[in-house]
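Participant: need a structure here:
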Amino acid sequence: MSNPGEADLTPIQHPRQLAEWFAAGSKPREHWRIGTEHEKFGFRRDDLSPPPYEPGGIRAMLEGLGRFGWEPILDNGNPIGLKRGGASVSLEPGGQFELSGAPLPDLHAAEAELRGHLDEVRQVGAALGLGFAPLGFHPLAKREEMPWMPKGRYAIMRQYMPRVGSMGLDMMLRTCTVQVNLDFGAEPDMVEKLRISLALQPLSTALFANSPFTEGRPNGLRSLRGRVWTETDPDRTGIPAVAFEQGFGFERFADWVLDVPMYFIMREGRWIDCAGASFRDFMARGLPEHPGIEATMGDWADHVTTVFTDVRLKRFLEMRGADAGSPEMMQAMPAFWVGLLYDDAAQKAAAALVREWPVAELQALRIAVPERALETPFRGRALRDWGRDAVAIARQGLRARGLGEERYLAPLEAVIESGETQADRWLRLCATEWNGAVSRVLDAAAI
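Facilitator: Coordinates of the predicted model:
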C-alpha cells in the first residue's frame, strides 16, 4: 500500500499495463527472496485490555522503536508505521503490530530478523507496561473495545465493510496472521506456484490454527480467524476459481482484479473514498464525483493490495491462510512454503499432490477447516494425513537447498505427529491447568 508521497503517478493508457505490472515481478531463481509478515495483539499487562493509540499505547511503541534506527511513516502528522532498510513496521486497524520483513536470501536470515524484531518490541513494550501476543483472533476483547488506528484508509473501509459481509470489522480489528511472500519465475512458474499454494491454503489454515477463543470463552472452532475470512467480502476473498481456468496467467488475473470493487485512491496525501466503484469504470470514465482524476499505476498497485484472496498475487505471491502463532510456528510457516516452492523437484511433487483436487472441493474445504482443522475429512482421508505428505515434500525441498533450513519444520512435524494444533493446546490448558480462565492465554502466548 502506498504511503503518502510514494505512489506511481504513471497514467494508465492501456489494460496491458496492468498485466505487465504483475509480469514485472518475474525473477530469475538467483534473485528469489523470502519476505515474512507477522502480526501480534498488544495488551496492557495490568488489566489485559487492548492499548489505545495514545496515550501510553501504540503511538508510544512506534516512537520508542525509533531508538533502534526506525524512521516514522506519518498519516496527517500521526506516526502510523516505521521503516528501516527494506523492512517496515505497520499497524492493522485495531493496533495489531506488524513487521513486514525485508526480502531475505534464506530462512536463517528470516529467523534472525524475527528474533531481532521481537526483542525490540519486548524492550519497548516492557517500559510501557505492554505485552504482545500472536494469536489468530483476540481471545478476550469485544469488537467495540478495540481501538481504531488513525489511518485514513481504515475510516473508509470501516464504513464499507458492514455493507458486504458480517465479519469484516472483526477481520480488521480482531485478527492476526503470519504470512510469507515468495517470488516466481516466468508466467508458467507463477501459475503453478499460485495453484499449488491456493490448493494447500486450507491445509495451512489447519496446521496453524490458533484462534479457539472469543470474548473469554471457547468458540467451538480451531481457527475463528479462518471463519472470519469466509464472512468478510465475497468479492475479494477465498479461493478464486479464475486461477484454475485453462489459459490463466497475468492478463486473465488482471482482468479479474478490474472487477474487484475499489476502496479508495490517494491524491496529494489524501485518501478519496470510492468504495464499491469498479476499477474498470474508473479507467474508462474516471470518478463522477471527482472530475479530472485519471487512473494511475499507483492506484492500480494500491487496488491490488485490497484483493484478499487466500493467496494474493502481486509482484510476488503472498500466502495468507495462517493464524499468527508462536515464534517457532511463525518461522515454520515460511519454511513450509519455501520447501514446497523454491526447489524444482519439490514443486513438481506438490503440483502432483494437488493436481486432481477440483476447485469446488477446495472451496468447500476452506469453509469446513476452521471448525475441525486437521481432523477435517477430505477426499477419503483426514487433512492431517494430507498434511503429513505436504510437510514431507517441504522437508525434501529444504534439504535440497543445502542450507540446513529443514530444522524449521520441526514444530509442524510435531503438530502432524500429535494431531494437536496450537488451538488444541490452548483448549487443553484452559480445561485443565487454567480452570477455565481463558484470560491466561495472553500471558501464555506473549512473545
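Participant: For the rest of this, base every contact and every neighbour count on C-alpha atoms.
Facilitator: Fine.
Participant: which strand in the chain runs the most residues?
Facilitator: strand 34-44 (DSSP state E).
Participant: what's the following helix or strand after that strand?
Facilitator: Where DSSP states H and E defines the elements, the next helix or strand beyond strand 34-44 is helix 58-65.
Participant: neighbouring contacts of that next one?
Facilitator: 51-54, 72, 79-82, 95, 120-121, 124-125, 128 (CA atoms under 8 Å, 6 or more residues apart in numbering).
Participant: Next secondary structure element downstream of whatever helix or strand residue 169 lives in?
Facilitator: Assigned by DSSP H and E, residue 169 belongs to helix 168-174. Where DSSP H and E defines the elements, the next helix or strand beyond helix 168-174 is strand 177-182.
Participant: mind checking how far the helix holding residue 169 is from the chain centre?
Facilitator: Centroid separation for helix 168-174 versus its chain: 13 Å, with CA atoms, centre = their mean, to the nearest Å.
Participant: still on that earlier bit, what helices or strands is the longest strand of the chain leaning on?
Facilitator: Judged by 3 or more CA pairs under 8 Å, 6 or more residues apart in numbering; DSSP states H and E, strand 34-44 is in contact with strand 97-100, helix 107-128, strand 130-133, strand 177-182, helix 327-341.
Participant: how long is stretch 366-385 from one end to the other?
Facilitator: 17 Å (CA to CA, to the nearest Å).
Participant: Give me the buried positions along that stretch.
Facilitator: If you call a residue buried by 16 or more other CA atoms under 10 Å, then stretch 366-385 has these buried ones: 366-378, 383-385.
Participant: I have a second one here; can you model it like the first so I can compare?
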Amino acid sequence: MSGPSAPNAQPITSKAQMVDYLASGSKPKDEWRVGTEHEKIGFCNAKKLPLPYDGPCSIKAMLEGLQRYDWQPVEEDGNLIALKRDGASVSLEPGGQLELSGAPLEHIHQTCAEVSRHLREVREVADEIGAGFLSLGFRPDTKLEDVPVMPKGRYKIMRDYMQKVGTMGREMMFRTCTVQANLDFGSEADMVKKFRVSLALQPIGTALFANSPFTDGKLNGYKSFRSRIWMDTDADRTGMLPFVFDEGFGFEQYVDYALKVPMYFVYRDGQYLDASGKDFRKFLDGTLDVRPGEVATMSDFEDHLSTIFPEVRLKKFLEMRGCDTGHWDELCAMPAFWTGLLYDGSALDAAWDLVKDWTTEERQTLREQVPTSGLQTKFRDTTVNELAKQVLEISRSGLNARAKMNAHGENETVFLQDLDAMVAAGQSNADRLITKFNREWAGDVMRAYSECIY
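Facilitator: As a prediction, this is how the structure comes out:
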C-alpha cells in the first residue's frame, strides 16, 4: 500500500484540477515505463512464526540490514518503516509483509534484474537473522490474531474501519500478498481502452497467478483466497467498476467515482488523522470536521486515490491489481503478461476484440467464480484456461513487436514461459500445491516453508 504523497499544498478549488492531475499522466509512447510491486510473507526460521516489528529476527532487522546495499531509511514517529533507492522503495504492509515497489523501467529485462537483485539482498540479510520469505498469496498457517501489527499510522485507522464495512478487510491487510504491474497511457482515449481491456481480463490474470489455497494450515476451497477476500473487504472502494465501460467514460468520470469513496485519513505534520467513512467532498468545501475550515489540497487528493482498491486502479498510470504473488520467475512473468497486452497497438486491439462483447454480468461472474475454480472456470462455451491461451498469444505478439532484447538476444517473451507451461497443463500454482498437499505433503502445510520460499 502507498505511503503519503509528496507534498503538494495547492488548494483544490475546482474539479478540473483533479481531472487535470489524472490527465497529466499521459505520455508519448517512447516514455512509457513498467513498474512492478510485489509483497512477500516473512517468518522466523526457528518456529516459523511471523516476523515481529522489533527484535533480532524481525522486520526492523531486515530494514536495517538492507541499508548496506545503499537503501536510504524512511521513518515515521521514530520507527523505521521503509527504504528508498534509485526510484524504488521497500516498505511494510500491515502484517509485516515486505514490499518492493520497483522503479519505472523501460522493459521487463530491467524489471527482472531489479527483482532479482532485491531478492538476493533480502535472502542475504534474512539468512543472517534467521528469517525467510514465502512466495504465497496468503499466510498458509498463521491465524489472523497471531499476525503482528506494524507501527504505521494509516494501518490503525484502516484496521478499525475495516470491521465496519466488510468481514474480510483485516484478512486482506494482515495475511495477503500480491504482485502488481503499473503501466502508462498515451491519452485519455488510450487510458480508457487499456482500462477496459485490463478490467475485463483481470480475472484471467487472477486465474493464471492463483497461489493461495491454504488457510490456518488447511485447504480453504479456493485457488486464490486472496482474490476472494477482496470481494468482502469494502464494496465502496473495490470491484470491477462497470462504469468504466459506459459511453463517455474518461478522467472526469473516475474523479466523480473517487469523490464518492469514503475517506480513511488526513495526513498532516507527519500524523494520520482519522477521517474514516467521511465524505471527501466536505473536505473540498472546507466543512470536514477533522480539519474544520480547511480546504483539501492536491496532496490530499493523491492520498485519497491511494485508498481506493478496485481490480484496476487509475492514478497517473494504471495499476493491475488482480494477482497473487508467486515465485521468483512469476514476479517477472506478471508485468510481462500485461506489458505485452497493453503496450503494442495491435495487441491491444486484439485484446479489445476478445472482450468487447462481454457483458457486465459476464465480467462480474468471472470475477466471482475464478477465485474458486481458477483456470477451470467455465465461460460461455469454453474455459478460462482456453481464454488464457488466447490472451497469452496476444501478449506474446505484443512483446515480439516491442523487440526489447537482453544480452543473449532474447526478447521479453522469455518471461511468459512459466505461464505457457501452466496453460499447457491446465494448472496454476494453486492446483499444483493442492495436489502436493493431498499427496507428498500428506496434509502437512508446513512443507510450504521449505518448498515455497524465495
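Participant: Overlay the chains and give the TM-score.
Facilitator: TM-score of the superposed chains, computed with TM-score structural alignment, normalised by the length of structure 1, equals 0.98; 447 aligned residues with a CA RMSD of 1.1 Å.
Participant: still on that earlier bit, relative to residue 166 of structure 1, which of the buried residues of stretch 366-385 of structure 1 is nearest.
Facilitator: Distances from residue 166 of structure 1 to the buried residues of stretch 366-385 of structure 1, taken as CA to CA, are shortest for residue 367 (15.3 Å).
Participant: what do we get in structure 2 for the closest one?
Facilitator: In the superposition onto structure 2, residue 367 of structure 1 corresponds to residue 368 when matched by TM-score structural alignment.
Participant: Now do the same contact list for that match.
Facilitator: Contacts of residue 368 of structure 2 by CA under 8 Å, 6+ apart are 228, 231.
Participant: Would you quantify the distance from it to residue 19 of structure 2?
Facilitator: Applying CA to CA to residue 368 of structure 2 and residue 19 of structure 2 gives a distance of 31 Å.
Participant: element containing the residue lying closest to residue 191 of structure 2 once chain neighbours are set aside?
Facilitator: Nearest residue to residue 191 of structure 2 in three dimensions, chain neighbours excluded: residue 185, at 5.2 Å (CA to CA, 6 or more residues apart in numbering). Here residue 185 of structure 2 sits in a region with no helix or strand, counting by DSSP H and E.
Participant: and the helix holding residue 169 of structure 1, how far from structure 2 on average?
Facilitator: Mean deviation of helix 168-174 of structure 1 relative to structure 2 after superposition (mean CA distance after the TM-score superposition for structure 1): 0.2 Å.
Participant: What are the buried residues along that helix?
Facilitator: 168-174.
Participant: Provide the aligned range in structure 1 for stretch 435-442 of structure 2.
Facilitator: Against structure 1, stretch 435-442 of structure 2 falls on residues 428-435 (TM-score structural alignment).
Participant: Next, report how far the matching stretch is displaced from the centre of its chain.
Facilitator: 30 Å.
Participant: Can you measure across it, start residue to end residue?
Facilitator: 10 Å.
Participant: do stretch 223-236 of structure 1 as well
Facilitator: 20 Å.
Participant: Quick check: buried residues in that stretch?
Facilitator: By neighbour count with 16+ other CA under 10 Å, stretch 223-236 of structure 1 contains the buried residues 223-233, 235-236.
Participant: now swap in stretch 204-220 of structure 2 and tell me
Facilitator: 204-215, 217, 219-220.
Participant: if I look at the residue nearest in space to the middle of structure 1, how far off is residue 57 of structure 1?
Facilitator: Centroid check for structure 1 by CA atoms, centre = their mean gives residue 320 as the closest residue, at 4.0 Å. Distance from residue 320 of structure 1 to residue 57 of structure 1, counting by CA to CA: 27 Å.
Participant: Number of residues surrounding residue 71 of structure 2?
Facilitator: Residues lying near residue 71 of structure 2 (other CA atoms under 10 Å) number 19.
Participant: swap in the one 4 residues further on?
Facilitator: Around residue 75 of structure 2 sit 12 other residues, with neighbours defined as other CA under 10 Å.
Participant: Can you tell me the closest non-neighbouring residue to residue 266 of structure 2?
Facilitator: residue 273 (5.0 Å).
Participant: All set now, cheers.
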